[in-house]
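Undergrad: Below are the sequence and a predicted model for it; my questions follow.
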Amino acid sequence: MACLPGALPALALRRWLGLGVFMLLCLSLGYALEKKVVKSKVGEKVFLPCCHEIPSSDSLQNYRVYWQKNTTEVVLAYAEGKKMPQQERYENRTGMDVRNLTLWISPVEILDNGPYQCVVQHRKHSQNSVVVCDETVTLFVTADFSKPNVTVEKRFKTCESTVMVVSCSSHGGFPKPKISGALNNVSVVWNTSSVSKSSLGLYNVTGQLWLNVTKDVSFTCSVEYNGFLKSTSLLLKNKNDCVVPTVPPSYNVITASSIIIIIFLLAITLAAKYLPRHVCSHCCKPQDSVEEDVKESMKPPVSSKVTRETSSV
C-alpha cells in the first residue's frame, strides 16, 4: 500500500507521454496526407512533390526517376540523367527539378486530374538499382463555372399573380456541380435540372423552375463545386397594372332605355306641336280687336242730361 502514492504519478506520466506521441503521429499523418493532394485550376502551373531529394553530393546520373499517371501513362522519366520517351500529350508542358524531383505541369488540363506516382531508383557504382522512393500524389483539377445566367419567361398573367418560368444555366466547369435555387433565401426544388459533360471533360448545368408570383420576390441561383460557389440574384416583379373593364349593360336594360328615350322625344314633339295653339285660342285676341277696345275705353261717358232729353223727345 505504501507504493501506491509513488506509482500514481508514474502511471499518469506514461499516459501523458502516450497521448503526446499519438498526437504527433496524427499531426505527421495529417501533414503527409496533405502533401499527397495538390489542387490546381485549369490553365495554371502546378507542382507535384516527389518523396525523395538527391543530395548535393550525388547526381541525377545515378538515379532512375519515373513519374507516371494511373501506373500506365509515362508523364516524365529519367534514366542515368537522360530523358526517356513520354506520352505525347505531356510533351512540351512538363518538367522536373533535378534535385527534389518535383514534377511541374503547365498549363493544367481537365484530363490531368488524377493520381501520379513518383518512383525513384538509386544505383551505386556497379550495384543493382534499389528503390528508395515510391509514393503517390493526387492532383485535383478544378475549372471555374461561368456566372449563373438567369432568364425569366412570363407564361400567364392575371391582376393578382403572374406565372413565370425561371431558368438558370452555367457552363465550362469542373468537377460535377450542384445547382440550387432560393426565393427570399428559402431553398426551392427545381422542376427540372440536368448536367451534361463536354468532350473536354467540362460540365454544363441547367435548372428550371415554375413560379406563381403574387408579389415581388428575390430569386437566387447558385452553382457549387469543390468548395467554390457562384451565384446570381434577380428580382421577380409582379406588376399589378390591370384595368377593371366596364361591364356592358344587358340586352333588357338597353331595350328599356331605348323605349324611355323614344317616349320622351315623342312627348316633347307633341307638346311643341299642340300646346301653343291651345293657349292662343283662349287667351289671345287679334291686334285690331285690341285697338278697338282701347279706343272704346278712352271715350268720355254720356251725361244724364242728354239721356233725359232723348227720353222726352
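TA: Ah, there it is.
Undergrad: Could you use CA atoms for every contact and neighbour count after this?
TA: Fine.
Undergrad: V74 versus S106, what's the distance?
TA: Distance, S106 to V74, using Cα to Cα, to the nearest Å: 16 Å.
Undergrad: of the two, who's got more company?
TA: The neighbour comparison of S106 against V74 (other Cα atoms under 10 Å) goes to V74, with 19 against 16.
Undergrad: Which residues are in contact with the more buried one?
TA: Residues in contact with V74 (Cα atoms under 8 Å, 6 or more residues apart in numbering) are Y66, W67, Q68, P85, Q86, Q87.
Undergrad: The first one contacts A77, doesn't it?
TA: Yes - the criterion here is Cα atoms under 8 Å, and Y66 meets it with A77 at 4.5 Å.
Undergrad: circling back to that earlier point, give me the buried subset of the contacts of V74.
TA: Neighbour-count burial within the contacts of V74 applies to Y66, W67, Q68; the criterion is 16 or more other Cα atoms under 10 Å.
Undergrad: Please compare the first structure with the one that follows:
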Amino acid sequence: MGTGDSTMGPGIILVLMTLLYSGAAYLKSEAYFNETAELPCQFLNSQNLSLNELVIFWQDQKKLVLYEFFLGKENLNNVDPKYMHRTSFDQSNWTLRLHRAQIKDKGIYQCIIHHKSPTGLVSIHQKDSELSLFANFTEPEIVQMSNVTGNSGINLTCSSEQGYPKATKMYFLLKFENSTELEYDGVIQTSQDNGTELYNISISSYVPYPDGMSNVTIFCVLKMKAMKSREWEFLSKPFYRVPSHPLPVAHQPSWITAASLITGIFLCGMTYFLWKKKKKQRAVLSNKETTRMEKEKNEGIEERVKIHVPESNDKEVQYT
C-alpha cells in the first residue's frame, strides 16, 4: 500500500477499533413506558461513505437484532420477532427509534456498522448505549380505614399504581393551621405486574394528632427516581380532618353572626307576608261564597212565589 493510497489497511483498522473499544463509554438513553426510545449510534462518517456500501444494525444484550440496513435497503430477515415493526431508522443522525418501549426493553444496545470492501465486510464502528425506562405513578389516593377515635388520630391508607422504577419513599404529611408540618411513615407494601413489570405501592398508618390541634390537612407523598437523575414528588389530593363537634357561637367571627341574624329576620318577614296574603285570599273567597249563596236563596224564593200566588187578572171559573 503506497503512501498516497487512502484505503485503510487491516492493521490500521484493527488499531482504530482497539482505540474505539478501549475508550468506549455507554451512551445514556431514557424513555417513558409505551413511548418512543432513541438508540444513538454517533457515527461521524468523516469519509462520507454511501449507505449503499454500509451494513448498519442494532442488537440487544442477548445479540437479538432490532434492525438492519443492508447496503442501502432495510433487511427484515435477521430481525427478531419481538422487535418486528417497532423500529425506524433516522438516517440524518444515525439513530434508531424503538417504538412502544416496554420496561423489559431496558438494557444495553449496540450499534454496529460494517463497510463493504473488495475483500468483504469490515467493521468500522461500534457504539454501546444503555436504555432506561420510566413510568409515572398515578396520583396517590388516601382512604380512611376507620372512624376518627375522638380527637386522638385516624387510620389511613394510601395507594398509587403503574409506576417504574420502585418508589423511593412514601409517607403521610400533616399540615396544621399554625403552619406546623409533621411526617408519618407506615407499613409499605409493593407489588409488580408480571406482564408490564410496573409497580403498585401502598402505605397504611395510624396518624395521631398532637394535643391542641384539631384542624389538619393530610397529604400522601410519593417520591420516585425520574429522568436525568432527578427525584419527583407526587402529592395526593388534600384529606381534611375537622373537629368532631361544632365550634361554640362565641368563637365564630362577628360577620357570620350578623349574616345569620339578617337571614333569620328576612325569613321571618317572608313568612309573615305569605301568611297575610293567604289570609286575605281566604277572606275574599269566603265573601264570594256568601254572596253566591244569598243570590241562590233569593232566586229560589222568587220561583216559589211565581208558582203559588195567583195573578190579579185571572178569570173566574165557570161551572156547567
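TA: Arrived safely. Here the structure is a predicted model, which is why all the values come from computation and not from measurement.
Undergrad: What would you report as the TM-score here?
TA: The TM-score (TM-score structural alignment, normalised by the length of structure 1) is 0.59; 206 aligned residues with a Cα RMSD of 2.5 Å.
Undergrad: and the residue nearest in space to the middle of structure 1, how far is that from Y203 of structure 1?
TA: For structure 1, the residue nearest the mean C-alpha position is C221 (3.2 Å; Cα atoms, centre = their mean). Separation of C221 of structure 1 from Y203 of structure 1 (Cα to Cα): 17 Å.
Undergrad: ok, now P177 of structure 1?
TA: Relative to Y203 of structure 1, P177 of structure 1 is positioned 8 Å away (Cα to Cα).
Undergrad: show me where structure 1 has helices.
TA: Using DSSP state H, the helices found in structure 1 span residues 4-35, 251-283, 287-298, 304-312.
Undergrad: Check the gap between the residue mapped onto N215 of structure 2 from structure 1 and K41 of structure 1 for me.
TA: Under the alignment (TM-score structural alignment), N215 of structure 2 maps onto D216 of structure 1. Look at D216 of structure 1 and K41 of structure 1: by Cα to Cα, they are 39 Å apart.
Undergrad: Name the residue in the two with the higher neighbour count.
TA: Neighbours were tallied for D216 of structure 1 and for K41 using other Cα under 10 Å; the higher tally belongs to K41 (17 against 12).
Undergrad: got the contact list for that one?
TA: By Cα under 8 Å, 6+ apart, K41 of structure 1 lies in contact with V108, V141, T142, A143, D144.
Undergrad: ok, for whatever residue of structure 2 lines up with the second one, nearest residue in space, not its chain neighbours?
TA: If I follow you right, that is V141 of structure 1. Applying TM-score structural alignment, one finds that V141 of structure 1 aligns to L133 in structure 2. Counting by Cα to Cα, 6 or more residues apart in numbering, L133 of structure 2 lies nearest to A31, which is 5.2 Å off, once chain neighbours are set aside.
Undergrad: tell me, how many neighbours does the one you found end up with?
TA: By other Cα under 10 Å, the residues close to A31 of structure 2 number 21.
Undergrad: what's the neighbour count on M145 of structure 2?
TA: Taking other Cα under 10 Å as the criterion, the count of residues near M145 of structure 2 is 13.
Undergrad: before we move on, back to that, pipe the contacts of K41 of structure 1 into TSV and attach distance to N100 of structure 1 and neighbour count per row.
TA: Shown next, in TSV, are the contacts of K41 of structure 1 (distance: Cα to Cα, whole Å; neighbours: other Cα atoms under 10 Å):
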residue	distance to N100 of structure 1	neighbour count
V108	21	20
V141	23	23
T142	26	23
A143	29	20
D144	31	19
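Undergrad: In strands, which of the residues you listed appear?
TA: Residues of these located in strands (DSSP state E): V141, T142.
Undergrad: Shared with structure 2, which of the contacts of K41 of structure 1?
TA: Among the contacts of K41 of structure 1, the ones still in contact in structure 2 (both residues aligned by TM-score structural alignment, their matches' Cα atoms under 8 Å) are V108, V141, T142, A143.
Undergrad: ok now do the first one, which residues does it touch?
TA: This means V108 of structure 1. The contact partners of V108 of structure 1, by Cα under 8 Å, 6+ apart, come to S40, K41, V42, G43, E44, K45, V46, V141.
Undergrad: which among the residues you listed gets closest to N100 of structure 1?
TA: Nearest to N100 of structure 1 out of the contacts of V108 of structure 1 is V46 (Cα to Cα; 15.1 Å).
Undergrad: Let me know the closest of the buried ones among the contacts of V74 of structure 1 to P276 of structure 1.
TA: Q68 (124.5 Å).
Undergrad: Please enumerate the strands of the stretch 101-250 of structure 1.
TA: Under the criterion DSSP state E, counting those that start in this stretch, the stretch 101-250 of structure 1 contains strands at 103-105, 114-122, 130-142, 149-157, 162-173, 178-183, 186-188, 192-197, 203-213, 217-225, 228-236.
Undergrad: export these to CSV and tack on distance to L33 of structure 1?
TA: Formatted as CSV, the strands of the stretch 101-250 of structure 1 follow (distance: least, Cα to Cα, whole Å):
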stretch, distance to L33 of structure 1
strand 103-105, 18
strand 114-122, 13
strand 130-142, 9
strand 149-157, 38
strand 162-173, 26
strand 178-183, 27
strand 186-188, 36
strand 192-197, 30
strand 203-213, 28
strand 217-225, 22
strand 228-236, 22
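Undergrad: wait, isn't T138 of structure 2 in contact with Y164?
TA: No - checked against Cα under 8 Å, the pair T138 of structure 2 and Y164 is beyond contact range at 10.9 Å.
Undergrad: Good, wrapping up.
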